[in-house]
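Colleague: Prediction below, plus the sequence it came from.
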Amino acid sequence: MIFEPPSKEVYIGQEDFFQIRLIDRIGVKDIELLPAEWPNAEVFMLNKSSGQAVFEGVSYNINTLYFSLVPKSVGKMSFPSFCLIVSAPTLVSDRDLPNSVKVVSKGKLKACSPPFSLVVKSLPSYSRPLFAASEVKLFDGIVPKVSSVQEGTPVKRSVLLAAKGTLPAFLPDFQIGEIKNSRIYNGKTERSLPSSETGMSAALRQTVVFVPRQAGELILPEIKVPWLNTRTGQIETAIVPAYKLTVLPAPQTKAEEKEAPISPVQKDIRPSGLKLERLFSAVAFIFALLCLVSLRFLKRHLKQKKLIKAVEDACLKNDFEQITPAVLKWASAAFPDRFFHNLSDVRRLFQGRCDDFVKCLEEFEMFLYGTGRFAKHIPFAAESLSRDFSEAFLKAVQVKFEKKTKQTAKLPGLYPDGNG
């Protein structure tokens, strides 16, 4: 076995590579990677290749396994041996093998690499959040792609950030400030990890809708995303230029409203008994209204308790497929005036209000955005994550929010086909 370790120093979130080569003359096959626990790092097997080579007139079989590693925390990291199980002829014994390879059962060999370590560095200080990558591209699409729109016409802008050599969790959300004379609706934010045999390829897609409120100009702002180029060590900036549209006045509609004649004030000459009857009717109406409000409040309270318990049950069962929809259902019910398309929306809501919950959401997103290939082999890490998530979630439930004095109207039919 020949082991080629990763670099000795990398940045947090930076992808690095290592490989294992098995060289033999006995014809090993059915190579399998033994499960192992790699804390604070994502490790993926990218692909493998096989071939032959001749050394000193002797033909050897060469099987090479290629791996990718992305550290998720800063500091020194130590990794245990990477072990493989291979099938081999049954007549092979330990005395025929090197020290790194042992016979574990009939026809099965275990080959282990030496342990290794690396140092994970923090990203340089910068005015805006950085992430490490080997290549970054930034695109945008605007619908409708025209030079002018009428007042009140929604303009949808989708921005795609594609980065090689990192995980989706490290890609920052796009920062879009207020725009004069325009309403802004944050749409979907989607993170993905497209499969690749050459390395990580993370993607972040975010949609924003702009609605001009008066005639004039609508300028979709320039978007800048700074990043650290791991090939050159330099900080670079990916840019999407600003886009200007002319806003035309909305068409005027002529509607004549007829004023109802104002009747003169007449003196109330109804008997006092009729007034008393109306007083009792008003009291009964108010009482019924209070009962209705109380019933509605009780139903909402019971629904909230049910949704909170659903999140707790999912965490207790380590059911990661149910935790996300359970949290989104709770957030949508608790904050009906907000949109929650994914956990990033929930995290932004609690930013600065419940740091424990925000941290757990970030760790949970990192866990979900991996391919999950090795997640089943780390049950203890999963159990710890779900336990911490449950505790932080219960803290977040107790956070009090100030009620908004005015709610922003939703745009009907903004996403009729369900796509951002």
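Modeller: Everything's here; your move.

Colleague: okay, CA-based contacts and neighbour counts for the rest of this
Modeller: Will do.

Colleague: Name the helix or strand for Lys309, please.
Modeller: Using DSSP states H and E, Lys309 sits in helix 272-316.

Colleague: which helices and strands sit right next to that helix?
Modeller: With contacts taken as 3 or more Cα pairs under 8 Å, 6 or more residues apart in numbering; DSSP states H and E, helix 272-316 sits against helix 320-334, helix 379-397.

Colleague: what's the spacing between that helix and its chain's center?
Modeller: 38 Å (Cα atoms, centre = their mean, to the nearest Å).

Colleague: residue contacts, Ser390?
Modeller: Val311, Glu312, Cys315, Leu316 (Cα atoms under 8 Å, 6 or more residues apart in numbering).

Colleague: Report the two of those residues separated the most.
Modeller: Spatially, the most separated pair among the contacts of Ser390 is Val311 and Leu316, at 8.6 Å (Cα to Cα).

Colleague: quick one, which of these two is more surrounded?
Modeller: Using other Cα atoms under 10 Å as the criterion, Val311 and Leu316 rank with Val311 on top: 24 against 14.

Colleague: My read is that the more buried one contacts Ile323, right?
Modeller: Yes. Counting by Cα atoms under 8 Å, Val311 touches Ile323, with 5.9 Å between them.

Colleague: could you list every residue that touches the closest residue to Gly51 other than its chain neighbours?
Modeller: Spatial nearest neighbour of Gly51, excluding adjacent residues (Cα to Cα, 6 or more residues apart in numbering): Ile62 at 5.2 Å. The neighbours of Ile62, taking Cα under 8 Å, 6+ apart as the test, are Arg21, Leu22, Ile23, Asp24, Ser50, Gly51, Gln52, Ala53.

Colleague: Buried subset of the residues you listed, written for ChimeraX?
Modeller: In ChimeraX, selecting the buried portion of the contacts of Ile62, with burial taken from 16 or more other Cα atoms under 10 Å, looks like this:
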select :21,22,23
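
Colleague: nearest to Leu69, of the contacts of Ile62?
Modeller: Nearest to Leu69, judged by Cα to Cα, of the contacts of Ile62 is Arg21 at 17.1 Å.

Colleague: got another, please set it beside the one above:
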Amino acid sequence: MLMNRFRTYILTLLTLILLSAAHTSWAATASMNRSIISENETLILVVQTQDMSTDQIDLSVLETDFEILGTSQSSQIQLFSGGRSSNKQWQITLAPLRSGTLTIPALTVGNETTQELEISVQAFDPANENKKEQEVFIEITLSKDRAYVQEQIIFTIKLFYKSAIRSGALTSPNIDNAVIERLGEDITYQAEKNGTHYSVLERRFALFPQKSGNITIDPIRFNGQIQDKQAQPRSRFDGFLGQSLFNDPFSPTLKNFRTKSTAQSITILPRPAAATGKNWLPAKNLKLTENISEQSNTLDVGQPLTRTLTITAEGLNSSQLPELPLPDLENSKNYRDQKSQNNQIGKMGITGISQQKIALVPTAEGILHLPEIKIPWWDVVANQQRVAILAARTIMVTPGNNFTVTPSNTENTQPLLTAEPRQTHSSIWVILSGLFFILWCATLYLLWKEKQNNKQKISQEENVSEHRHLRKKLSSIEKACHENNIAAAHTALITWAKTRWPENPPQNLAALANHSDQPDVISALQNMDRILYSTRKKIMEWQEFLKTTRALLSQKTPSHDRPIIKTLPPLYSRGEHPLLK
């Protein structure tokens, strides 16, 4: 009897131990490959569980202190004598958003929870870094650190890199109360820095501060993947010509890399008291020129003259240039054409050009006086006010072919030809010519007005049709996202983009990213592209994706005036620089 009780007690104890061990083995665990990193470096968080039935892991709690650069998932099953073991693993690549001691909170995996982890993030100061040892670094140059309000400042970004860049994104300057214009396309070249050869990508912007005071430009950041030259082959069949038999020699190992520039400070001065005039025009140079259709200083009554006035300003955007003061002229009808504006981009930045055409039609003979035109502007090189002057012009207006013949001084009492009838017919002809000209101008104006109204009506109808078509495409995108169908979402996105930008239809997600200058939208599209072409099953956060890209998807009218910033070509093309195209 005693032996039976003892056996029962032992069996019960063993059962409890086995159940406890089984429960413990199902607990999710978290680990890191590094515990101390720099602010510009990344870490890999590994989450494991033996519960093979779950595919759910909540990573949203990480977004407070970290940027999630990528996620991969894998499963392993091992068979051995008497049983088997299995586990599921997630590898999450994280980039810290700040320095200090950061906490990786407990993650929920199915019905399990991992433990908390701590990591020490050291502050990254680009100014104190040894650039000779860096694979990638950024330098910023400013054309000046003191400037007047609304004066042009050239902001140049130089990305130096030793290893090939496979993918990446470079942020743009972010400044409050400033107009920012991209200056042309990126340029690349080779340069030597501290005895080391680098490839350099250069990108320039024109800044126009709109408020005086001290302003700070946030650091420019680069986030991407570069070739890891120090990576070792991962296959156990190494040794054949220094490479693995089962590794693709054309797909080198990549590593995530982040870096940033130093912050920049600029002092913006207010408009000086010595600057007079209605408009404030701080420029390197400003010219006012004139071109007329008739080089002669003589016109006939009713003969039209086209006068073209042009303002050319180095260092000013064309939108900053003023309207020309054009007073009404006596004995002349004036017809002002629509003003044209454009910007020319050169090595010294933006040159704004504003052109105005005026048609003059003399209505009476005499002297037509075109008064002097003055435009005060501020010379930022000499730091003094100057005035662009267009000299006055005088034009003689004649009656044209009308003439009279006076009587000859003879003894005849009756002249051979009298002047009065000829003068009467000439005056009538001048009046009729003027009336016909006025009627002709009025007819042209009415035809032009009708044409504009028709264009506006057609444009409104096309806009309504286009808006309905785009709304239908957006519904397809949202439906695919809610159904967790990444392939259908990708197809719907590209179809929507081709309808949205028919003049330059994007063919892939990277080309679609070129139509946005918001880093979070670009990052969301890049992440979708990585997940789409990944060989491993990855998680797509659809709610966050729709929330991030809503600004891009909700645009109603094409932005023809804004230059497209070509940030990335297709992410997985080989042999091409990902920041150029």
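Modeller: Arrived safely. Bear in mind that the values here come from a model prediction, so they are computed numbers and not experimental data.

Colleague: and the helices and strands packed on helix 272-316 of structure 1 as TSV, adding distance to Gln150 of structure 1?
Modeller: Below are those laid out as TSV (distance: least, Cα to Cα, whole Å):
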stretch	distance to Gln150 of structure 1
helix 320-334	32
helix 379-397	42
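
Colleague: quick one: which of those is nearest Ser73 of structure 1?
Modeller: Across those, Ser73 of structure 1 has its closest neighbour in helix 379-397 (15.1 Å, Cα to Cα).

Colleague: The closest one vs helix 320-334, what angle?
Modeller: Between helix 379-397 of structure 1 and helix 320-334, the angle comes out at 0 degrees (axes from the mean of the first three to the mean of the last three Cα atoms, to 10 degrees).

Colleague: which of the residues in helix 379-397 of structure 1 are buried?
Modeller: So, applying 16+ other Cα under 10 Å, buried residues of helix 379-397 of structure 1: Ala381, Ala382, Glu383, Leu385, Ser386, Arg387, Asp388, Phe389, Ser390, Ala392, Phe393, Ala396.

Colleague: Serialize those residues to TSV and add fields for distance to Gly233 of structure 1.
Modeller: Converted to TSV, the buried residues of helix 379-397 of structure 1 look like this (distance: Cα to Cα, whole Å):
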residue	distance to Gly233 of structure 1
Ala381	33
Ala382	34
Glu383	38
Leu385	33
Ser386	37
Arg387	39
Asp388	36
Phe389	36
Ser390	39
Ala392	37
Phe393	39
Ala396	39
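
Colleague: What's Ala162 of structure 1 aligned with over in structure 2?
Modeller: Using TM-score structural alignment, the partner of Ala162 of structure 1 in structure 2 is Thr312.

Colleague: how about its match, what does it touch?
Modeller: Thr312 of structure 2 sits next to Leu286, Lys287, Leu288, Thr351, Gly352, Ile353, Ser354 when contact means Cα under 8 Å, 6+ apart.

Colleague: In three-state terms, how would the second one be classified?
Modeller: Read that as Lys287 of structure 2. At Lys287 of structure 2, secondary structure determined by DSSP: H, G, I helix; E, B strand; the rest coil is strand.

Colleague: Which of the three states applies to the residue most central in space within structure 2?
Modeller: Residue closest to the mean C-alpha point of structure 2, counted by Cα atoms, centre = their mean, is Asp517 at 3.7 Å. Asp517 of structure 2 falls in the coil class when you classify it by three-state DSSP.

Colleague: which residues in the stretch 1-150 of structure 2 form strands?
Modeller: 29-32, 36-38, 43-49, 66-80, 83-96, 100-104, 108-109, 112-113, 117-122, 136-142, 146-148 (DSSP state E, counting those that start in this stretch).

Colleague: nope, the stretch 301-450 of structure 2 is what I meant
Modeller: For the stretch 301-450 of structure 2, the strands defined by DSSP E, counting those that start in this stretch cover 305-314, 332-336, 340-346, 349-362, 366-370, 373-379, 384-390, 393-398.

Colleague: The fourth one vs structure 1, mean deviation?
Modeller: Once fitted to structure 1, strand 349-362 of structure 2 is off its aligned match by 1.1 Å on average (mean Cα distance after the TM-score superposition for structure 1).

Colleague: Then the last one?
Modeller: After superposition onto structure 1, the mean distance of strand 393-398 of structure 2 to its aligned counterpart is 0.9 Å, using mean Cα distance after the TM-score superposition for structure 1.

Colleague: Which stretch of structure 1 lines up against that strand?
Modeller: By TM-score structural alignment, strand 393-398 of structure 2 lines up with residues 243-248 in structure 1.

Colleague: go on, the longest one?
Modeller: Applying TM-score structural alignment, one finds that strand 349-362 of structure 2 aligns to the residue range 199-212 of structure 1.

Colleague: mind checking how far the matching stretch is from the chain centre?
Modeller: The answer for stretch 199-212 of structure 1 is 12 Å, by Cα atoms, centre = their mean.

Colleague: Then stretch 322-332 of structure 2?
Modeller: 40 Å.

Colleague: counterpart of it in structure 1, which residues?
Modeller: So stretch 322-332 of structure 2 sits over residues 172-182 in structure 1, by TM-score structural alignment.

Colleague: List of residues touching the matching stretch?
Modeller: 129-131, 184, 206, 210-214, 218, 221, 223, 225.

Colleague: Considering those, which possesses the most neighbours?
Modeller: With neighbours taken as other Cα under 10 Å, the top of these is Pro212, carrying 26 neighbours.
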